[in-house]
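Student: Structure for the following, please:
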Amino acid sequence: MFGAYDAADGTDGALTGRMVPVSPPPLPRSVLVGAWAAILGPIVYVTTWAVAGALRDGYSPTRDAISELGELGASTAPAMTAAFVLFGLSALPFARVADRLPGAGRLLQVAIVVTGVATAGAGVFPCSAGCPGPGSSFTDNGHSVVATVGYIALMACPLLSGRAAIHAGARRYGWTSVALGAVGVLGMTAWVLGLAGDAYGGLLQRGFNTVADVWWVLAGVVLLTGSASVRNSSAAKDVERSTTYSTHSEHR
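Tutor: Now for the predicted structure:
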C-alpha cells in the first residue's frame, strides 16, 4: 500500500510526487487478543473432543454426543470440561471487538457472549451417564438448558454477522457467513429431529457444530486481516489529505 510522498534529493516530497510505502498503525491489543481468542477457542474445543472421542474406550464419535465426553465419572470429563470452559472464556474478548467486523453491532456481541456463557455452562452442568436429557437430575436439567440456549446463539452468530456484512458491502464475507449459518441451522434441525438416527447422531452433531465453529475462526481472521486493510486505507487517505493540503499551501 502506498500513501506517502518522498524525495531522494531532500526536497519536499509533496512536490516530487514520489510514493513510498506507509506502515499501518498496529492493531490495538484488545483486537489482537479478541481475534486470536476467536481462532484458538474453537480449535482447542474441536481438537479436544476429537482426541478424547478417539481415545475413550467404548465411545463412538459417530453415535455418541459430544457432551458424553464430559459426563459425570467419565475418564475424559476433566479434558472436556476444560474445553467447554476455555471456549466459553474465549468468547468474551472476541465479543468485545466483534463490532469491528463489517457492519456488526451490539446484537452480534450479545450472541457471542451468550454462546460463550452457555458453552462454559455445559462444563459447569455436566450430564449424567449417557446424557439422558432433562428430567433425569438437576445437572441434566441444567445441561439441557445451557445446551439449547448455546446452540441457538451459536447458530445465530454467523447469520447475524453475515446479514450485517452484506448490508455494509462486505458481500464475500457476508455471504460466506450466511452460508455457514444456514448449513449449521439445517444440520442442527436434522439432529434435533433425530433424522440421522441413533447410529449417526454423534456424527451429525459434530458436523453442524464444526460448521458453526468455522465462522468463529473466519471472523478472527477477518479481524486480523480485514482490520489491517481498513487501517492501511485510512492511513493512506490521511496522508493523501495532508499531502494535498501541503501542495495547495506551497502553490499559494
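Student: can we go C-alpha only for contacts and neighbour counts from here?
Tutor: Noted.
Student: How about the contacts made by residue 223?
Tutor: By CA atoms under 8 Å, 6 or more residues apart in numbering, residue 223 lies in contact with 31, 35, 100, 101.
Student: can you list these in a markdown table and add secondary structure, distance to residue 208 and neighbour count?
Tutor: Below are those laid out as a markdown table (DSSP: H, G, I helix; E, B strand; the rest coil; distance: CA to CA, whole Å; neighbours: other CA atoms under 10 Å):
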| residue | secondary structure | distance to residue 208 | neighbour count |
| --- | --- | --- | --- |
| 31 | helix | 27 | 20 |
| 35 | helix | 22 | 29 |
| 100 | helix | 26 | 16 |
| 101 | coil | 23 | 22 |
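Student: Surely residue 220 is in a helix?
Tutor: Yes - Residue 220 forms part of a helix when assessed by DSSP: H, G, I helix; E, B strand; the rest coil.
Student: neighbours around it, how many?
Tutor: If you count neighbours by other CA atoms under 10 Å, residue 220 ends up with 26.
Student: Correct me if wrong: it contacts residue 43.
Tutor: No - using CA atoms under 8 Å, residue 220 is not in contact with residue 43, being 11.8 Å away.
Student: Next one: the most centrally placed residue in the chain relative to residue 186, how far apart?
Tutor: Centroid-nearest residue in the chain: residue 216, 1.9 Å away (criterion: CA atoms, centre = their mean). Distance from residue 216 to residue 186, counting by CA to CA, to the nearest Å: 18 Å.
Student: one more to put side by side:
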Amino acid sequence: MTASAVPSVRRRPDLTGLGLVLGPVAFIGAWATAGARTPGYVPTRDAISRTAAVGAPERPLMTAGFLAFAACAAVGSVALRRHVPGPAWIATAVNAAATVGVAASPLERSDLVDAAHTVTATTGYVSLALTPLLAARPLAEAGHRGLARASVATGVAVGACLAATAGLESSGLPQRVGLTIGDAWLIAAGLAIVSGHTLRPGGGTGPAPAVRAGP
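Tutor: All right, here's what the predicted structure looks like:
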C-alpha cells in the first residue's frame, strides 16, 4: 500500500502537543529574563548556564526554566511518538532527560559537577539537533517532502550553531541562535499536533478528513 492509499481519519487535537510549545516558551522566557536581570552578564558572550551557576542571582529562575522545559519536552515526546513517524520522539525524550541533568549539575560547584554539566549540556544540544533530522526521512517517505527538507535544514543549522560554541570564547550568541532554531521546530510541530494536523502517511499537511463508519 502506498502512502497515498493509506486511509485518512479525523484526528482530534492532541493536547500533549502543548508540551512542545510551552516548554520552549518557558525556557526562552527564563534565559531572556535571567540574562537581563544578572549584573555584568552579556547574553551574546556568556552561556545560558551561567545564569544558573552556583551563586548566580537568577539561579532559581533559570533552574525553574530548565525543569519546566524538561517536563514539557517529556510530554511532547509522547505527542511526537503518536503523530510523527520515526524515532524523533526518542531524541526529544533524551533532550528532556539531559535538561534535568543540566539543572542538577550547576556550574561552579566543583570540577566534577562542571564535567557532568558539560556532558549533560552536550547531550541536550545533540539530541535537539537530532530531533528534526530523525523526523526528516520518515516525513519524506510519508509524502511530506517540504516538511522533510525544512527538518533537515533545521537540524543542520542547530548543529552548526551549537558546534560553534565550542570554538568561540563568546559562545552566548551562537548558543541562543541554535537553541532557538531547534525550539522553533518543536513549537511548529506542537502547534500542528494540537490543531489536529497529521504528519502520518496519507494525511497531507492539513487536518485529515473524516472517513465514514461502516465496512
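Student: hmm, back to that, which residue, neighbours along the chain excluded, lies closest to whichever residue in structure 2 pairs up with the residue nearest to the centre of structure 1?
Tutor: Using TM-score structural alignment, the partner of residue 216 of structure 1 in structure 2 is residue 186. Using CA to CA, 6 or more residues apart in numbering and skipping the chain neighbours, the partner closest in space to residue 186 of structure 2 is residue 20 (5.2 Å).
Student: Please look at the one you found and residue 71 and confirm they touch.
Tutor: No - counting by CA under 8 Å, residue 20 of structure 2 stays clear of residue 71, with 10.1 Å between them.
Student: These two: which has the busier surroundings?
Tutor: residue 20 (32 against 18).
Student: Need the counterpart of that one in structure 1.
Tutor: Checking TM-score structural alignment: residue 20 of structure 2 goes with residue 38.
Student: Residue 57 of structure 2 contacts residue 38, doesn't it?
Tutor: Yes - contact status for residue 57 of structure 2 versus residue 38: in contact at 6.5 Å, counting by CA under 8 Å.
Student: shared neighbours, these two?
Tutor: With CA under 8 Å, 6+ apart, residue 57 of structure 2 and residue 38 have common neighbours residue 51.
Student: centre of the chain versus stretch 159-168 of structure 2, how much separation?
Tutor: The chain centroid and the centroid of stretch 159-168 of structure 2 are separated by 17 Å, computed with CA atoms, centre = their mean, to the nearest Å.
Student: residues touching the nearest residue to residue 178 of structure 2 once chain neighbours are set aside, list them.
Tutor: Residue nearest to residue 178 of structure 2 in three dimensions, not counting chain neighbours: residue 158, with 4.4 Å by CA to CA, 6+ apart. Applying CA under 8 Å, 6+ apart, one finds that residue 158 of structure 2 lies in contact with 128, 129, 177, 178, 179, 181, 182.
Student: which SS class is the equivalent of the second one over in structure 1?
Tutor: What it means is residue 129 of structure 2. Applying TM-score structural alignment, one finds that residue 129 of structure 2 aligns to residue 155 in structure 1. The three-state label given to residue 155 of structure 1 by three-state DSSP is helix.
Student: Distance check, residue 155 of structure 1 against residue 214 of structure 1.
Tutor: Counting by CA to CA - residue 155 of structure 1 and residue 214 of structure 1 are separated by 11 Å.
Student: Residue 235 of structure 1 too?
Tutor: From residue 235 of structure 1 to residue 214 of structure 1 the distance is 31 Å (CA to CA).
Student: Residue 14 of structure 2 versus residue 82 of structure 2, what's the distance?
Tutor: When residue 82 of structure 2 is compared with residue 14 of structure 2 (using CA to CA), they lie 9 Å apart.
Student: Ok, residue 215 of structure 2 next?
Tutor: 27 Å.
Student: My read is that residue 54 of structure 1 contacts residue 62, right?
Tutor: No - using CA under 8 Å, residue 54 of structure 1 makes no contact with residue 62, being 10.5 Å away.
Student: Look at these two and report which has more neighbours.
Tutor: Applying other CA under 10 Å to residue 54 of structure 1 and residue 62 shows that residue 62 carries more neighbours, namely 17 against 13.
Student: That one belongs to a helix, doesn't it?
Tutor: No - assessed with three-state DSSP, residue 62 of structure 1 is coil; it does not lie in a helix.
Student: just checking, it touches residue 203?
Tutor: Yes - under the criterion of CA under 8 Å, residue 62 of structure 1 makes contact with residue 203 at 4.4 Å.
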